[in-house]
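Undergrad: Below are the sequence and a predicted model; questions follow.
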Amino acid sequence: MVRFELIPTRNGALIGEILLDTPGTLNAQNLQMVLAMRQQLAQWHADPTVVAIVIHGAGERALCAGGDIKALYYAMLDPERIHEADDFFANEYLLCRELHRYPKPVLAWGNGLIMGGGWGLFAASSHRVVTETAQLAMPEIAIGLFPDVGASAWLGELADGVGRFLLLTASRLNATDALAAGAADWALPAASFATVREAMTELGWLGQPHIDAHMLSQLIDALGGALQPTLPEGNWQPLRAQVTELVAGDDLDTIVARIDALQSDHPWLQNAQMQLRAGSPTSIALGWALAQRAVGMAYDDVVAMETLAAQHAVRYSDFREGVRARLIDRDGAPQWAARPKASDIETWLVARNQK
């Protein structure tokens, strides 16, 4: 479930709080949660007394580890319910679009796992704070999906080509890496959330979004200087030049071959290589094609493109098969389809009536 609360501030304004509260599934989102967040954000948008939003996850393990993939799997198996999967992805993408454009400051508390749709919420927020436990990833190739929730565009905006590497390998960024890559704006200690929440109630909110956003930024700057979180050593950051070389160019086959042929004793690179080899060839090709198309594309067009891709994904075999192998039967042996041709992918991105 998702919980909402209005937090009163010292000067009478209100802060809207969104708590993703399914810790047993690492705060994974389902359709009901997504619809509830969209509705509540719209109400707060129209309420002049609400001046800012805070998004965080219950427990210590995750902001949000993505969508409720098991629920989607069972919907995909039933032709009478497959529309539920379409509805989930369409609304999840609209939620991220609405957050991306939200006129009031949105602070996302990036504690623990921030994956898939969870990273979508985080990336769309105006004030992105990680803690020392943060782990960011788009692991969709492991289940036959593709990096979505706007990631077709914003992965490409990360520093030194690391977004390309994440797309192809499902690798994780820790807090240090996220700051260096531009995936997060600030770092604060995991134990300081209550302090941040209380400090926000003491701000002199004006109900003027640009000024309020600047005040919130100044507050987080001050808290970061005072609290000084102890962050882990970066995994990607020391390797950023090597990663940039690995993903250079626009030919997917060449880049995949470079990563596959890599000789390294670094665990992060070894894991990336292993995940690339084990991932769905269709997911890799589709994710790459979407990222190439998204360059310079308007955000609305990215949402529309990803929605079409998701409609196809819930119907092609790799997504169902990837979820089955990883989460249902847990045999770890997905039978992936052969990599599609570029022309095949183009047909998937043409609007059509879905049954």
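TA: Here it is on my side, so go on. None of the values given here were measured: they were computed from a predicted structure.
Undergrad: C-alpha from now on. contacts and neighbour counts both.
TA: OK.
Undergrad: And the helices in the stretch 1-150 of the chain, which stretches?
TA: 31-46, 69-77, 82-100, 117-124 (DSSP state H, counting those that start in this stretch).
Undergrad: out of the ones you listed, deepest packed?
TA: The highest mean neighbour count among those, using mean count of other Cα atoms under 10 Å, belongs to helix 117-124: a mean of 27.
Undergrad: quick check: angle from it to helix 82-100?
TA: Orientation check (axes from the mean of the first three to the mean of the last three Cα atoms, to 10 degrees): helix 117-124 against helix 82-100 gives 30 degrees.
Undergrad: Helix 117-124: how far from the chain's middle?
TA: 4 Å (Cα atoms, centre = their mean, to the nearest Å).
Undergrad: list the contacts for the most centrally placed residue in the chain?
TA: Central residue of the chain (Cα atoms, centre = their mean): residue 119, 2.0 Å from the mean position. Applying Cα atoms under 8 Å, 6 or more residues apart in numbering to residue 119 gives the contacts 64, 66, 136-138.
Undergrad: farthest-separated two in these?
TA: Using Cα to Cα, the two most remote members of those are 64 and 138, lying 11.9 Å apart.
Undergrad: returning to that earlier point: got the helices of the stretch 1-150 of the chain as a markdown table, with distance to residue 338 columns?
TA: Below are the helices of the stretch 1-150 of the chain laid out as a markdown table (distance: least, Cα to Cα, whole Å):
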| stretch | distance to residue 338 |
| --- | --- |
| helix 31-46 | 31 |
| helix 69-77 | 21 |
| helix 82-100 | 24 |
| helix 117-124 | 26 |
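Undergrad: residues making contact with stretch 35-51?
TA: With Cα under 8 Å, 6+ apart, stretch 35-51 has contacts from 2, 4, 12-16, 18, 91, 95, 98, 102-105, 205-209, 212.
Undergrad: Comparison target below:
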Amino acid sequence: MSCVLFTEHPTADGHLIGEICLNAERSLNALTLEMIDLIQPQLDRWQQDERVVAVFLDSAGSKAFCAGGDVVNLYRSIKGDGDPDFPEAFFTREYRLDYTLHTYSKPVICWASGIVMGGGMGLMNGCSHRVVTETSHLAMPEVTIGLYPDVGGSWFLNRMPGRSGLFLGLTGNPINAPDALYLGLADRALRSDMRDGFLQRLQTLSWNGDAGGLISQVLRELEQEAAASLAEMPAPIREHEALIRQITDHDTVQGMVAALSALESDDKWVLRAKRAITHGSPLSIVMIHEQLKRSRHLSLKEVFQQELILSVQCCRHEEFAEGVRALLVDKDNQPNWVFSSLDKVEPEFVAGLFKSPWPVNPLQDL
């Protein structure tokens, strides 16, 4: 069985809706290079096919849309047990796919139900119509493995209200459906049991008008039906808006971390954020702050080019591999970080991570 399933659903007026279904349920549909290399050419073909009016991106199973990227193979490569060129190949092709979704000429609907992390966030955020449900659990928890929020995180974290993107990048705190709407990470919230009915509705439409508008109209109607059942869900990020602004209102990332660490609270959401910055990589914390500062005014193309540099450089050092080992391989949760505390992180080391290792960036042609 293929790790990605492609289906062309006929519409009543003779058009097609292309479905891309991530089909690796056992690994929570984590995005592999094989999956990327299947999806990219299919999107390219559908782009040229006049019969295809929209693309529907979803996944097998109910637990996760996509819980991340192929960090285990990246770990093996860094440790010398795999292809040394794998990180560059993986990130180059992953970011090219993300950029394709961001700039696709036809509507792309993402059904982001269940866990959406890392690589899943990259796929979701490139889509024109992003749907979350009561089971959606979004996060960018890279600070816990010595990495940073990539796959366009430099783009969408910087565009969240206030400094919530910076706070979420530093802490990796989870995002549910109401907060995804508040942050601009999702466009509509439906019930998870509405998926099949939604797709069937799309098949009954006449697609001779504005395709994006037709999809929005159906989503708008379904969202009204779902509103009552989703109305009771909390929105902790929106509810902590003032606190987020207060914590991030410092001139240095060290000041932000100190402010959060000094906060006395029994609030579970706050305690989770404190735990992440206490146990996360000090290098990642500094790197994430620098990443978002440097990318604030970059174009989408420049964002992916900078992230490719940063990701490949991260794979040339031990921090990322050590984070993966501690959290996902040995699972001892005892990472031995390169820098034991924020004040020991060397600015020169961080600056070096942003220096391109190539004369021409592999994503120069985006």
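TA: Looks like it arrived, so ask away. Small disclaimer: the values here were computed from a predicted structure and weren't measured.
Undergrad: ok so, going back, among the contacts of residue 119 of the first structure, which lie within strands?
TA: Counting by DSSP state E, the contacts of residue 119 of the first structure place 64, 136-137 in strands.
Undergrad: Nearest residue to residue 177 of the first structure in space, please, no chain neighbours.
TA: Leaving aside its chain neighbours, residue 177 of the first structure sits nearest to residue 234 (5.2 Å; criterion: Cα to Cα, 6 or more residues apart in numbering).
Undergrad: Next up, the contacts around that neighbour.
TA: Contacts for residue 234 of the first structure were tallied using Cα under 8 Å, 6+ apart; they are 173-177.
Undergrad: ok, back up a step: rebuild the ones in strands among the contacts of residue 119 of the first structure as a markdown table, extending it with neighbour count and distance to residue 331 of the first structure.
TA: Supplementary listing: those in a markdown table, determined by neighbours: other Cα atoms under 10 Å; distance: Cα to Cα, whole Å:
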| residue | neighbour count | distance to residue 331 of the first structure |
| --- | --- | --- |
| 64 | 31 | 25 |
| 136 | 29 | 25 |
| 137 | 24 | 23 |
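Undergrad: counterpart of residue 29 of the first structure in the second structure?
TA: Structural alignment (TM-score structural alignment) places residue 29 of the first structure against residue 31 in the second structure.
Undergrad: Looks like its match contacts residue 73 (just checking).
TA: No - applying Cα atoms under 8 Å, one finds residue 31 of the second structure not in contact with residue 73, separated by 11.3 Å.
Undergrad: Stretch 82-94 of the first structure maps to which residues in the second structure?
TA: Residues 84-96 of the second structure are where stretch 82-94 of the first structure lands when matched by TM-score structural alignment.
Undergrad: on that earlier part again, and the alignment partner in the second structure of the residue nearest to the centre of the first structure, how far is that from residue 153 of the second structure?
TA: Matched to the second structure by TM-score structural alignment, residue 119 of the first structure sits across from residue 121. For residue 121 of the second structure, the distance to residue 153 of the second structure (Cα to Cα, to the nearest Å) stands at 8 Å.
Undergrad: before we move on, what about residue 228 of the second structure?
TA: Going from residue 228 of the second structure to residue 153 of the second structure by Cα to Cα gives 32 Å.
Undergrad: So for those two, which residue has more residues nearby?
TA: Each of residue 228 of the second structure and residue 153 has its neighbours counted (other Cα atoms under 10 Å); residue 153 has more, 25 against 9.
Undergrad: need the strands for the second structure, in chain order.
TA: For the second structure, the strands defined by DSSP E cover 4-10, 16-22, 52-59, 64-66, 108-112, 115-117, 129-132, 137-139, 188-189.
Undergrad: Can you list the buried residues in the first one?
TA: This means strand 4-10 of the second structure. Buried residues in strand 4-10 of the second structure, counting neighbours by 16 or more other Cα atoms under 10 Å, are found at 4-6, 9-10.
Undergrad: Now distance to residue 260 of the second structure too, for the residues you listed, in TSV please.
TA: As requested, the buried residues of strand 4-10 of the second structure are exported to TSV (distance: Cα to Cα, whole Å):
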residue	distance to residue 260 of the second structure
4	42
5	44
6	46
9	50
10	53
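Undergrad: For residue 255 of the second structure, state which of the residues you listed is nearest.
TA: residue 4 (44.8 Å).
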